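Asks: What follows is a predicted protein model with its sequence.
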Amino acid sequence: MSALIHQLSAFPTSVLSDTLDELGIPGVLPGLFAQRQGQGRAVGRALPVKLLAKKNDPDAYRFGGGVGKPLEAVLKTMADGDIVLMDLGGANYASAWGGLASRLAQRRGVRATIMWGTVRDVDEIREIGYPVWAVGVCPKRSRNDFTFGSINETIEIGGVSISREDYIVADESGVMVIPGARAKEIVEIATRIAAQEEELLAMVRTDSVKNWDEV
């Protein structure tokens, strides 16, 4: 585990969101939900993927169940420490990630998958304990609705740019993108904000908050 990933692991997304807000950096990916209660916090290097809406592309088709061809490129690329972040435009009518992909990702040491789209095989994913965030669930496979777009290239979701140099932090409050170029600065400010939160928490517990601006 890199030093930055270890440091970022100390902070909930709420603290990191406050930190990026102080710096004027957009970092929250909206409308994404943990697919299992208690799945904890996932932190890793972003593996940005984009699939493109395209009906019945013969290059994407593969018979039956299993893994579609657009996803195959992702499964071949992902590695230990990655968080797969797939952009399907927020589509809710077909899923590009499911149980088989989750099992392989887990074996490869991938930390989590974030779907700007839906996921399927949720029962299986919960059973094996692999962390997934998505906009929702849908049992329909994606290979007749999407084709391969890009991998390891910068994508944009909800006004937030995500590149291979960035980090992802996700918990049950949501998903944050941490710009790699400013990660050290973000850790320093997040440390200050977390300490302030602890001080405020102690005051709340003793009902001794007098002036919020003095903390």
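Replies: Everything's here; your move.

Asks: alpha carbons only for contacts and neighbour counts from here, please
Replies: OK.

Asks: and Gly90, what element?
Replies: strand 82-95 (DSSP states H and E).

Asks: List the contacts of that strand.
Replies: For strand 82-95, contacts defined as CA atoms under 8 Å, 6 or more residues apart in numbering pick out 43-53, 78, 109-120, 135-142, 145, 155, 157, 168.

Asks: A further structure is provided below for comparison with the first:
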Amino acid sequence: MGDFHGIPTTTLAEILDRGHIMDLGIRPLWASGRVAGPAFTVRCPPGDNLMLHAAIYRAEPGSVIVVESGDTDYALAGGNVCAVAHRRGVEAFVLDGVIRDIGEIREDGFPVHARGVVPIPGVKKAVTPHNEPITCGGITVHPGDIVIADEDGVVVVPAARADEVLAEAERKLAKEAGQTLDEWESAHRAKVEALLAQSKS
């Protein structure tokens, strides 16, 4: 499977439909650059973070840990959990929830995309299976799907389509790189004018 680190989410969003793009509430909590890797999926009941804390010891290096929670009152993780995940080779967290200790996490350089920050820790009681389909950011994420996250958002590429989507994205980027702004403007204006003319007919 190819490397998506060089592919912007904006390019992928032009290839995939809306059902593969997380809502705008899942955002980078600091400017960490683009991340990409296979999803290790976790489901945490509201207010509980046990299974995320377990996941950092089970996810393979390079994985993006993706969490369904839907809770913004209690933190799913803090500085030490993120530091251990980082040290163990986890690529990033993508959380439908919140974290705490943002200063420590930023200083360590561990990428986190989430709904925000709160100081209150969650509890550790509920045991749920890892690596089952979950919902995060309004879309379904399957274990092994490729998660790409950058400053523009989070896109999930189905594992079965990864090679196809990567090839199409690389072709698109190569075409754009070979086009001057004047050429783009000319093509763009022609398209806009044609659409306006069509609407009048």
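Replies: Thanks, I have it. Treat the numbers as computed from the prediction; the structure is a model and nothing was measured.

Asks: Superposed, how do the two chains score by TM?
Replies: Here the TM-score for the pair of chains, by TM-score structural alignment, normalised by the length of structure 2, is 0.85; 189 aligned residues with a CA RMSD of 2.2 Å.

Asks: residues in structure 2 aligned with the next helix or strand along the chain from the strand holding Gly90 of structure 1?
Replies: Later in the chain than strand 82-95 of structure 1, the nearest helix or strand by DSSP H and E is helix 99-108. Using TM-score structural alignment, helix 99-108 of structure 1 corresponds to residues 79-88 of structure 2.

Asks: now the strands: where do they sit in structure 2?
Replies: For structure 2, the strands defined by DSSP state E cover 27-28, 35-43, 64-75, 92-99, 112-114, 116-117, 134-136, 139-141, 146-150, 153-157.

Asks: Quick check: Gly137 of structure 2 touching Gly25?
Replies: Yes. Between Gly137 of structure 2 and Gly25 there is a contact under CA atoms under 8 Å: 7.2 Å.

Asks: More neighbours: which of the two?
Replies: Gly137 (26 against 15; other CA atoms under 10 Å).

Asks: Excluding covalently adjacent residues, which one is nearest to that one?
Replies: Using CA to CA, 6 or more residues apart in numbering and skipping the chain neighbours, the partner closest in space to Gly137 of structure 2 is Met22 (4.5 Å).

Asks: From Ala92 of structure 2, how far out is the residue mapped onto Glu124 of structure 1 from structure 2?
Replies: Taking TM-score structural alignment, the alignment pairs Glu124 of structure 1 with Glu104 from structure 2. Going from Glu104 of structure 2 to Ala92 of structure 2 by CA to CA, to the nearest Å gives 15 Å.

Asks: Neighbour count: those two, which is higher?
Replies: Ala92 (27 against 15).

Asks: Enumerate every residue touching the more buried one.
Replies: By CA under 8 Å, 6+ apart, the neighbours of Ala92 of structure 2 are Val35, Ser63, Val64, Ile65, His86, Phe110, Pro111, Val112, His113.

Asks: List the contacts of the match of helix 99-108 of structure 1.
Replies: By CA under 8 Å, 6+ apart, the list of residues contacting stretch 79-88 of structure 2 reads His53, Ile56, Tyr57, Pro61, Ala92, Arg100, Asp101, Ile102, Glu104, Ile105, Asp108, Phe110.
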